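J.: I need the structure of the sequence given here:
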Amino acid sequence: MDRLQKILLIALISTSAGAWIASQAFQEGMMIAMAKPYSPLSVLLFAAVWTAGMAAMMFPAISPVILLYGKLVKNSYSSTTVVVEGGKGPNLVKMTLFIGCYLAVWALTGLALLLSWSLLLNSAVAATGLSSVIYGLILIAAGGYQFSPLKAKCLGYCESPVSFFMRRWRSGTAGAATMGTYHGLYCLGCCWPYFLLMVALGWMNILWMALFAGIIFGEKMWSRGIWVARAAGIGLAIAGVITALGI
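T.: Now for the predicted structure:
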């Protein structure tokens, strides 16, 4: 590991730790924001705390991608399929754009989940009074997705940073933003069920966040991460059946 990668790794760990602290420090405000999604201030507060939470949960799992990208933008590198432009020293603009666009995907996802839950699902729960059934179906759907081809495809790109850059490499600052967005979308394809549950079921405390972060880390860092995903899927489906039946 060269000096740049060490700096990036320390920065990722520090940012993730700070984000954990921030997300928990403002957890109460976030829960209030979830209860009042029609207030612009509440939406901004939710977006800020949600994005901090995403950084806390996702940065450890995506560190190999960021470290590899830092190496690619530093050194002149070529292969049979890609040619990466070199440069002296770390390119902070590209790194910032890559990480910033990655987080932007998650920020927009959080807002979409908040608004859709508040406007649609929460209304359905209130109207029908069948909260346990609806919550159970959400858990079952989240568990079932873990066995889908889309989950497997997205996880494949998340597991292999080299495959991701070989397929999605774009040069320049615009390329950095594009690749950060693409990687955010792949991670979204892998992990959206966990974050749907966090919003829908109000599982925003540190214990649930740590559990889901551990599952995501196992999925992305282990070569057989799909088995971690499927084990989680079985657990979610069983929890869904128990919840729906009121056992």
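J.: make it CA atoms for all contacts and neighbour counts henceforth
T.: Noted.
J.: Can you give me the neighbour number for residue 3?
T.: By other CA atoms under 10 Å, 8 other residues sit near residue 3.
J.: Distance of it relative to residue 88?
T.: 13 Å (CA to CA, to the nearest Å).
J.: do you know how far residue 50 is from residue 180?
T.: For residue 50 relative to residue 180 (CA to CA), the value is 18 Å.
J.: Proceed likewise with the subsequent sequence, for comparison:
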Amino acid sequence: MKTPLRSRLFASLFAALAAGAWIALWSWDAGPYARYLHHASWTELPGIGPMCRALPGASITLAASLHSVAWLLMIAAMMLPTAFPLFDTFRRMTLSRTSWRTLTALLIAGYATAWAAFGLVAHGFDAALHLLAERSSTLLADGWLIGAAIVALAGVYQFSSLKHRCLDKCRSPLMFITEHWHGRSPRRESFLLGVSHGVFCIGCCWALMLLMFAVGTGSVGWMLALGAIMAAEKNLRWGRVIGRPLGVALLAWSAWIVVQNARFV
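T.: Prediction:
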């Protein structure tokens, strides 16, 4: 198979994977089990808290399993497309090996593993906060403060040097591969390359991903918007100029949440 045809086929398969994840999320959101896709928004917790207390919950095992599946679908839909330049560069560099398909699959699996680990931490922290809120009338009434704090944190992080160092790593896929993959133990190195890139990707995007918990995870519209922003920041030339305006917008949004809720206190 000629290389250009392989490239088109790989891009098509990758696009189909991402599109399938988006379709699955949209179908889930429109179905009878949508409640397991969503987490309550901290900005609206005072209004929906009593209802959450009254609704019967699923078993911990079922809820955790469904939330895990939802998170992996979100990663496939939102984050895998942002890392396509790395995956495609690696595929082209390993085409001479008979096991290039396996190596590419291990690279993607390593990347997904890093994000899955971050998801466990983020969901665990969010679940602990919600459990605390359900047992505290004060925190339940003022849960919007947590939402405002998460939005403000995402805004401040847009100006951090750590974010920009991580972005520099993500914007140079060829250099990243040559630094982390030497081919002496190809399968292990491919998986670890994916994990390493995933860690730097988390370093770029973790604060923006936490916005999903501030406004309520599971909104397909929010996922599309955040996925587009993160893809632009990492892969487009003008992505370097949107960071600071986005940070200002997030800080303004946080202030608006405070003003809107403080007047009722």
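J.: the strands in the first structure, which residues?
T.: 77-78, 83-84 (DSSP state E).
J.: Please identify the most buried of the ones you listed.
T.: Highest mean neighbour count of those: strand 83-84, a mean of 16 (counted as mean count of other CA atoms under 10 Å).
J.: Determine how far it lies from the middle of the whole chain.
T.: Here strand 83-84 of the first structure is found 28 Å from its chain centre; the criterion is CA atoms, centre = their mean, to the nearest Å.
J.: What span of the second structure is that strand aligned with?
T.: Using TM-score structural alignment, none of the residues of the second structure align to strand 83-84 of the first structure.
J.: Now for residue 240 of the second structure: which residues touch it?
T.: Going by CA atoms under 8 Å, 6 or more residues apart in numbering, residue 240 of the second structure touches residue 233.
J.: That one pairs with which position in the first structure?
T.: The alignment partner of residue 240 of the second structure in the first structure, by TM-score structural alignment, is residue 226.
J.: how much space is there between residue 198 of the second structure and residue 18 of the second structure?
T.: Distance, residue 198 of the second structure to residue 18 of the second structure, by CA to CA: 17 Å.
J.: Tell me the counterpart of residue 135 of the first structure in the second structure.
T.: In the second structure, residue 135 of the first structure lands on residue 147 (TM-score structural alignment).
J.: and that match, how many residues sit next to it?
T.: 25.
J.: Does it touch residue 215 like I think?
T.: Yes: in terms of CA atoms under 8 Å, residue 147 of the second structure counts as a neighbour of residue 215; the distance is 7.3 Å.
J.: need the helices for the stretch 51-200 of the second structure, in chain order.
T.: Ranges of helices within the stretch 51-200 of the second structure are 60-78, 84-93, 100-134, 137-141, 144-157, 161-170, 173-180, 186-215, based on DSSP state H, counting those that start in this stretch.
J.: Nearest to residue 40 of the second structure, out of those helices?
T.: helix 186-215 (7.5 Å; CA to CA).
J.: If we go by neighbour counts, what in the closest one is buried?
T.: 186-187, 189-215 (16 or more other CA atoms under 10 Å).
J.: Distance check, residue 22 of the second structure against residue 73 of the second structure.
T.: Distance of residue 22 of the second structure to residue 73 of the second structure, computed by CA to CA: 8 Å.
J.: Return every residue with contacts to both of those two.
T.: Joint contacts of residue 22 of the second structure and residue 73 (CA under 8 Å, 6+ apart) do not exist.
J.: quick one: the match of residue 135 of the first structure from residue 181 of the second structure, how far?
T.: 40 Å.
J.: now swap in residue 62 of the second structure and tell me
T.: Separation of residue 62 of the second structure from residue 181 of the second structure (CA to CA): 39 Å.
J.: More neighbours: the two, which one.
T.: residue 181 (17 against 12).
J.: returning to that earlier point: using CSV, lay out the strands of the first structure together with distance to residue 231 of the first structure.
T.: Shown next, in CSV, are these (distance: least, CA to CA, whole Å):
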stretch, distance to residue 231 of the first structure
strand 77-78, 39
strand 83-84, 38
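J.: Between these, which one is closest to residue 149 of the first structure.
T.: Of the strands of the first structure, nearest to residue 149 of the first structure by CA to CA is strand 83-84, at 30.7 Å.
J.: The closest one packs against which elements?
T.: strand 77-78 (3 or more CA pairs under 8 Å, 6 or more residues apart in numbering; DSSP states H and E).
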